[in-house]
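Asks: Below is the sequence, then the predicted model.
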Amino acid sequence: MTTARLPLFPLNAVLFPGLVLPLNVFEERYRAMMRELAAADEEAPRRFVVVAVRDGRESAPTGTGMPGRAPEPGTVERAPGEGFGPDPIQAFHRVGCVADAAKIRERADGSFEVLATGTVRVRLLSVDASGPYLTAEVEDLPENPAAESDEAEGTSAQEEAAALSEGVLRAFRGYQKRLAGASERSLITGADLPDDPSVVSYLVAAAALLDIPTKQRLLQAPDTATRLREELALLRKETAVIRHLPSLPAIDLTRAPTNPN
């Protein structure tokens, strides 16, 4: 299993592979991270790990990662692990997503505007708070372990995932229509959606209006078929609930999400 040590960026959000993540970075411990990433060779990936903070744990008090929120005047800069307890790894979900920063722009006030894309899932093995920012040792988390271990089982799993993907897309269109009150022609069409079941599973997980624990459960599903199966049940349940609610304001979910926050 491939392991690596990467900068760690905790958020009150879940990032999925293939999804875009815009960040507003104000706190010094995260500014230091971005300064180092920005100084790296532009041809090399500028990677860091996004991990969701567990319920009840403290996140960055100045709204790190949340667009439009700056630190309050007089905010004291904090140590890398401050706010996450004596053993920071306990404050985070153990499965996160590697982000590749395509854009890192430093503003005049020293804060950063960052645009990153989720790439692969990883599992946290340890967290180090001894440097200017948190780092984590992580290992890759394969999407479909069965496909790697047994070719016949892998083929069967892929066929199941493909069938589930079609059902999830149908359910997602119905969910969108109920939620947004949109006309059929304004919804995502088949031409706009990916064919790869794993990509579909991540797109739907990010676009659906679900709480962080549910999104985290979808992120760490052992394989695509399991994730799609759970999404199908969730979409059917949510659509049934929305059907019995009063009319909701229109919400534009017809575009690929650009920020899972």
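Replies: Great, that's in hand. Numbers count the residues shown, from 1 in each chain.

Asks: Could you use CA atoms for every contact and neighbour count after this?
Replies: OK.

Asks: So which residues of the stretch 101-250 of the chain form strands?
Replies: 112-128, 135-140 (DSSP state E, counting those that start in this stretch).

Asks: Export those as CSV, with columns for mean neighbour count.
Replies: Formatted as CSV, the strands of the stretch 101-250 of the chain follow (neighbours: other Cα atoms under 10 Å):
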stretch, mean neighbour count
strand 112-128, 20
strand 135-140, 20
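
Asks: Export those strands to TSV and append columns for distance to Val241.
Replies: Listed next are those as TSV, based on distance: least, Cα to Cα, whole Å:
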stretch	distance to Val241
strand 112-128	31
strand 135-140	37
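
Asks: Pro142 reaches Arg121, doesn't it?
Replies: Yes - with contacts counted by Cα atoms under 8 Å, Pro142 reaches Arg121, the gap being 7.4 Å.

Asks: in stretch 2-22, what's buried?
Replies: Across stretch 2-22, burial judged by 16 or more other Cα atoms under 10 Å covers 5-22.

Asks: Quick one: closest of the strands of the stretch 101-250 of the chain to Asp192.
Replies: The closest of those to Asp192 is strand 112-128. By Cα to Cα, the value is 19.2 Å.

Asks: now the angle from that closest one to strand 135-140?
Replies: Orientation of strand 112-128 against strand 135-140 (axes from the mean of the first three to the mean of the last three Cα atoms, to 10 degrees) gives an angle of 80 degrees.

Asks: Distance check, Gly131 against Arg236.
Replies: Distance of Gly131 to Arg236, computed by Cα to Cα, to the nearest Å: 46 Å.

Asks: Can you pick out the residue with more neighbours from those two?
Replies: Arg236 (15 against 11; other Cα atoms under 10 Å).

Asks: Spit out the contact partners of the more buried one.
Replies: Applying Cα atoms under 8 Å, 6 or more residues apart in numbering, we find Arg236 in contact with 171, 175.

Asks: Please compare the first structure with the one that follows:
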Amino acid sequence: MSQEKEIPLFPLNVTLFPHMTLPLHIFEQRYRTMMKDIMDGDKLFGVVLIKSGPEVGGPAIPYSIGTTAMVETTKTLDDGRLNISTKGVDRFRIKNIIRNTPYLFANVDIIPEDTSIDLGAHQSLLDEVRELTREYVKGLVGLEGGWMQSVSLPDTGNNLSYFIASVLRVDANVKQQLLEIPATLDRFKQEAIILREQVKKIQIRIQKKYKFPKSGFN
């Protein structure tokens, strides 16, 4: 059963996932005001990807599904700007916008995690996405001239699916599609498709950059 909340919204050009961190630099006055109100309350707000409109200045229209974020640390700069660190908590769906000024404030439904499917019955898929994710992350590091012996991954299914979605370097709308998938198993299936394609692309780029025969990143 979903839980209803009233929260301020922060439209951005990024997609935040539950359990993932997001640093923010706050400089617009409306969002400074929002952060003051948040810190005086429960330190919770909603991050939503912008569907249309600018991130800075004028009004932005967000996607209907986003992620609640908890403020973990704040640092106020001399000129009033803020550096904050946040962590994603739950997915939510916007029911209606309560007000638009000085910042967006909405009535939302918290989306509960789908626990109806036993992920243990799909171990081969989980093993594949884990291995693909390790190859993908190692490949990204390799493209930048680095090297990783191992990649640490979350243990639990939901956390792993959100971790994978967060590290993918794909268009924001693709990440949004992953966020909106209701079931963790279906999210893993889509991530496997994306990872297979992305790993192949990285392998080709590394071969061209370093001029060595095709191989994995192990």
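Replies: Happy to help now that I have it. Here the structure is a predicted model, which means the values were calculated and not measured.

Asks: re earlier: and of the strands of the stretch 101-250 of the first structure, who's closest to Arg185 of the first structure?
Replies: Closest to Arg185 of the first structure of those is strand 112-128 (Cα to Cα; 29.0 Å).

Asks: and that closest one, which stretch of the second structure?
Replies: Mapping strand 112-128 of the first structure onto the second structure (TM-score structural alignment) gives residues 82-98.

Asks: One more: stretch 217-228 of the first structure?
Replies: Under TM-score structural alignment, the match for stretch 217-228 of the first structure in the second structure covers residues 177-188.

Asks: Give me the buried positions along the matching stretch.
Replies: Those would be 178-180, 184-185, 187-188, for stretch 177-188 of the second structure by 16+ other Cα under 10 Å.

Asks: tell me which of these is nearest to Arg130 of the second structure?
Replies: Using Cα to Cα, Phe188 is the member of these that sits closest to Arg130 of the second structure, with 9.9 Å.

Asks: what's the distance between Val25 of the first structure and Val95 of the first structure?
Replies: As judged by Cα to Cα, Val25 of the first structure and Val95 of the first structure stand 22 Å apart.

Asks: higher neighbour count, those two?
Replies: Neighbour totals were compared for Val25 of the first structure and Val95, and Val25 leads with 28 against 24 (other Cα under 10 Å).

Asks: Would you confirm that the more buried one contacts Ser111?
Replies: Yes - counting by Cα under 8 Å, Val25 of the first structure touches Ser111, with 5.6 Å between them.

Asks: got any residues that touch both of these two?
Replies: Listed as contacting both Val25 of the first structure and Ser111 by Cα under 8 Å, 6+ apart are Arg31.

Asks: Tell me the counterpart of Pro62 of the second structure in the first structure.
Replies: Using TM-score structural alignment, the equivalent of Pro62 of the second structure in the first structure is Phe92.

Asks: is it true that its match touches Val53?
Replies: Yes - contact criterion Cα under 8 Å: Phe92 of the first structure and Val53 qualify, at 4.6 Å.

Asks: Between these two, tell me which one has more neighbours.
Replies: Counted by other Cα under 10 Å, Phe92 of the first structure and Val53 do not tie: Val53 has more neighbours, with 24 against 20.

Asks: contacting residues for Ala101 of the first structure?
Replies: Ala101 of the first structure neighbours (Cα under 8 Å, 6+ apart): 45-47, 114-117.

Asks: Just give me which of those are shared by the second structure.
Replies: Using both residues aligned by TM-score structural alignment, their matches' Cα atoms under 8 Å, the second structure keeps these contacts from the contacts of Ala101 of the first structure: 46-47, 114-117.

Asks: want to throw these into a markdown table with distance to Ala157 of the first structure?
Replies: Output for these, formatted as a markdown table (distance: Cα to Cα, whole Å):
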| residue | distance to Ala157 of the first structure |
| --- | --- |
| Arg46 | 33 |
| Arg47 | 30 |
| Val114 | 37 |
| Leu115 | 34 |
| Ala116 | 31 |
| Thr117 | 27 |
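
Asks: Quick one: the helices in the second structure, in order.
Replies: Applying DSSP state H to the second structure gives helices spanning 29-39, 123-143, 157-167, 172-180, 184-210.

Asks: Let's have those helices in TSV, adding distance to Gly57 of the second structure.
Replies: Output for those, formatted as TSV (distance: least, Cα to Cα, whole Å):
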stretch	distance to Gly57 of the second structure
helix 29-39	10
helix 123-143	34
helix 157-167	27
helix 172-180	20
helix 184-210	34
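
Asks: Looking at these, spot the one closest to Met70 of the second structure.
Replies: Taking Cα to Cα, helix 29-39 is the member of the helices of the second structure nearest to Met70 of the second structure, at 9.5 Å.

Asks: residues in contact with the closest residue in space to Leu232 of the first structure that isn't next to it in sequence?
Replies: Spatial nearest neighbour of Leu232 of the first structure, excluding adjacent residues (Cα to Cα, 6 or more residues apart in numbering): Val168 at 5.2 Å. Neighbour list for Val168 of the first structure: 228, 231-232, 235 [criterion: Cα under 8 Å, 6+ apart].
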